[in-house]
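> everything below, folded, please.
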Amino acid sequence: MTEFAARYGSWAVVTGASEGTGRAFARALAAKGIASILVARREAPLAALADEIRAEFGIDCVHATIDLAAPDAIDRIAEATGDREVGLFISNAGADPNGARFLDRDIGVWLDLIRRNDLTMLGCVHHFARPMRDRGRGGILLVNSGACYGGSRFMAAYSASKAFTLTFAEGLWDELREHGVDVLTLVMGMTDTPALRALLGEKDLPVPDGIARPEDVAALGLERLSHGPVLNWGLEDEAPAFGLTSAADRRKRAIAIGAASARVFGD
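The predicted structure is shown next:
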């Protein structure tokens, strides 16, 4: 057993696992000796990935076809997990396939986006993090986007959902760090995923040069999991991100706010 598997094993749950960074996370975990429960909406690529991991790595892998925007998604993920000991939860789903102004889409589109990006993630973290806290070990990795640092006319709902993930991760990190549970939100830049390629193709735009590879993003996220709460892809810890603050600055801010709130609410 690797040191990583000892800290975050024996099972991981990866949502949005059928392609892109989710697929990369699942394969990277298998290489580290951790079995995965893969969750996504599409059956065929999910089942193929599970078969691939079992054959290539000799690691147990199961999959569950679940729409993360469905009202019962949290219950179905918990059911698929069963009594397995989950030491790592990776929330990877959460792309924006719209690239549209808020009022140019039906409200149902945006409600689904919020359920998928925030509400299902929130419920899963609550479900999996409690046993981690009791065991005194585990990890929560919330994949994020640079959109978390500010809104724009084409991403009003999406950037708001990612800002929620950012501040939630910071607060949860401060809450759980004394219990041995690591929390990290990985703020990605532009990454070469099928979802991005589909959106660019719809807009008749080329794939930019030099964008990140999903495998590199996943590897760095797992490597830096214990250095939460924020990791900005492509930037050093002290380097300012889009929000003009560095990951190090946000870490200090989370600690200061946590200390202040403890004085108010009691701890």
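> every contact and neighbour count from this point should use C-alpha atoms.
Noted.
> buried sites along stretch 89-104?
Neighbour-count burial for stretch 89-104 flags Phe89, Ile90, Ser91, Asn92, Ala93, Gly94, Ala95, Asp96, Asn98, Phe102 (criterion: 16 or more other CA atoms under 10 Å).
> also this sequence, please, to line up against the first:
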Amino acid sequence: MNDFDFAGKTVVVTGGSMGIGETFARELDARGAKLVLVARSKEKLEALAARLEHAQVIVEDLTKPGAARRVFDEVTRRGLDVDVLINNAGFGAHGPFADIPLETQRGQIDLNIGALVELTYVFLPMLERRRGGIIQVASMAAYQPTPYMAVYGATKAFVLSFTEALWAEYKDRGVRVMALSPGATDTPFFERAGEGAAGGARKARPEGVVRLGLDEFPKNRPSVIHGLGNFLATFASRFFPRALVVKLMARISAPKPQALQATTR
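Sure, this is the predicted structure:
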């Protein structure tokens, strides 16, 4: 399963109006893919699509009930056969757990988990027929508890576990399912969440994250981590007590005194 070529393939990218999603769109366009970009920002989506060779847009707020089915129904109404689904849409909130509004906490679960699972469910039969697959954008936060981003980290841990489980189910059925875990990345995520959410880490360029994901996808790997330092940190954490690891994460991610903010990726 190493011969996958994105040229001529139809790819759905959620959260496609900015950040990693926009970078996926640009890189896939350069590789000859036909794009369906999904996000709630109509102006940003249409402006991006106008600069790409083959791109359509679907304006949808994926936090709303039934959004995944509406996206799928619109794709089929347009007569499109999707080869790859990239579940990139997500957002995080940084701050003490009880200081973040419950609506925001629940919103992270609804988008990062609920919409991702529903989109995966409705598109998977089509992806299997097309012998394509799914890239789920997880995070380094998936690999250990993340104090002060407790719900966000937990949602990404779900994404990683869910994706690797599906990989095992579908790897012999012609479907690639891969989790892509970036560390801190230079996107609008931190413009509103604040630099504390990065834990002082040097931010990677989104182009490197996206190219890694697209280059590793054909190899049918269950998951991939962007950055050698991130990979080594994840590997090393296995040899320390979890209590020690989470205490260290609390020191790294503790917010500076400032107003709580949240952002979409």
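> export the buried residues of stretch 89-104 of the first structure to CSV and tack on distance to Ala219 of the first structure?
Formatted as CSV, these follow (distance: CA to CA, whole Å):
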residue, distance to Ala219 of the first structure
Phe89, 15
Ile90, 13
Ser91, 15
Asn92, 14
Ala93, 17
Gly94, 19
Ala95, 19
Asp96, 23
Asn98, 28
Phe102, 34
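> which of those residues sits closest to Ile140 of the first structure?
Phe89 (5.0 Å; CA to CA).
> for Phe154 of the first structure, give its distance to Pro240 of the first structure.
24 Å (CA to CA, to the nearest Å).
> for the second structure, longest helix please?
helix 150-170 (DSSP state H).
> report the aligned residue range of the first structure for the helix or strand just after that one.
Per DSSP states H and E, helix 150-170 of the second structure leads on to strand 176-181 as the next helix or strand towards the C-terminus. Matched against the first structure by TM-score structural alignment, strand 176-181 of the second structure falls on residues 182-187.
> show me how far the matching stretch is from its chain's centre.
8 Å (CA atoms, centre = their mean, to the nearest Å).
> repeat that for stretch 5-19 of the first structure.
For stretch 5-19 of the first structure, the distance to the chain centre is 11 Å (CA atoms, centre = their mean).
> and the helices in the stretch 101-250 of the first structure?
Assignment of helices within the stretch 101-250 of the first structure using DSSP state H, counting those that start in this stretch yields the ranges 107-114, 120-135, 156-176, 194-202, 214-223, 247-265.
> which of these sits closest to Ala24 of the first structure?
Set against Ala24 of the first structure and scored by CA to CA, the helices of the stretch 101-250 of the first structure come closest in helix 214-223, at 5.1 Å.
> mean shift between that closest one and the second structure?
After superposition onto the second structure, helix 214-223 of the first structure sits on average 0.7 Å from its aligned residues (mean CA distance after the TM-score superposition for the first structure).
> equivalent range in the second structure for that helix?
By TM-score structural alignment, helix 214-223 of the first structure lines up with residues 206-215 in the second structure.
> which positions within that stretch qualify as buried?
Neighbour-count burial for stretch 206-215 of the second structure [16+ other CA under 10 Å]: Pro206, Glu207, Val209, Val210, Arg211, Leu212, Gly213, Leu214.
> need those in JSON lines (columns: distance to Pro125 of the second structure).
JSON lines is the format used below for those (distance: CA to CA, whole Å):
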{"residue": "Pro206", "distance to Pro125 of the second structure": "30"}
{"residue": "Glu207", "distance to Pro125 of the second structure": "30"}
{"residue": "Val209", "distance to Pro125 of the second structure": "27"}
{"residue": "Val210", "distance to Pro125 of the second structure": "25"}
{"residue": "Arg211", "distance to Pro125 of the second structure": "26"}
{"residue": "Leu212", "distance to Pro125 of the second structure": "26"}
{"residue": "Gly213", "distance to Pro125 of the second structure": "22"}
{"residue": "Leu214", "distance to Pro125 of the second structure": "21"}
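> which one of those residues sits closest to Arg129 of the second structure?
The closest of these, once distances to Arg129 of the second structure are taken by CA to CA, is Leu214, at 20.4 Å.
> how much space between that closest one and Arg202 of the second structure?
23 Å.
> and what of Thr10 of the second structure?
34 Å.
> okay, the two: which has more neighbours?
Each of Thr10 of the second structure and Arg202 has its neighbours counted (other CA atoms under 10 Å); Thr10 has more, 22 against 11.
> my understanding was that Ala7 of the second structure contacts Ala33; is that so?
Yes. The pair Ala7 of the second structure and Ala33 qualifies as a contact (CA atoms under 8 Å) at a distance of 4.8 Å.
> more neighbours, those two?
Ala33 (22 against 13).
> who touches that one in this structure?
Contacts for Ala33 of the second structure (CA atoms under 8 Å, 6 or more residues apart in numbering) come out as Phe6, Ala7, Gly8, Lys9, Thr10, Val11, His54.
> Val230 of the first structure too?
Leu166, Ala169, Glu170, Leu184, Thr185, Leu186, Val187, Ala247, Arg250, Arg251.
> tell me where the stretch 1-150 of the second structure has strands.
Assigned by DSSP state E, counting those that start in this stretch, the stretch 1-150 of the second structure shows strands spanning 10-14, 34-39, 55-59, 84-87, 91-94, 133-137.
> I'd like to know how far the closest residue to Ala17 of the first structure other than its chain neighbours sits from Val207 of the first structure.
Leaving aside its chain neighbours, Ala17 of the first structure sits nearest to Arg23 (4.9 Å; criterion: CA to CA, 6 or more residues apart in numbering). According to CA to CA, Arg23 of the first structure and Val207 of the first structure sit 20 Å apart.
> cool, Leu199 of the first structure as well?
Counting by CA to CA, the gap from Leu199 of the first structure to Val207 of the first structure is 10 Å.
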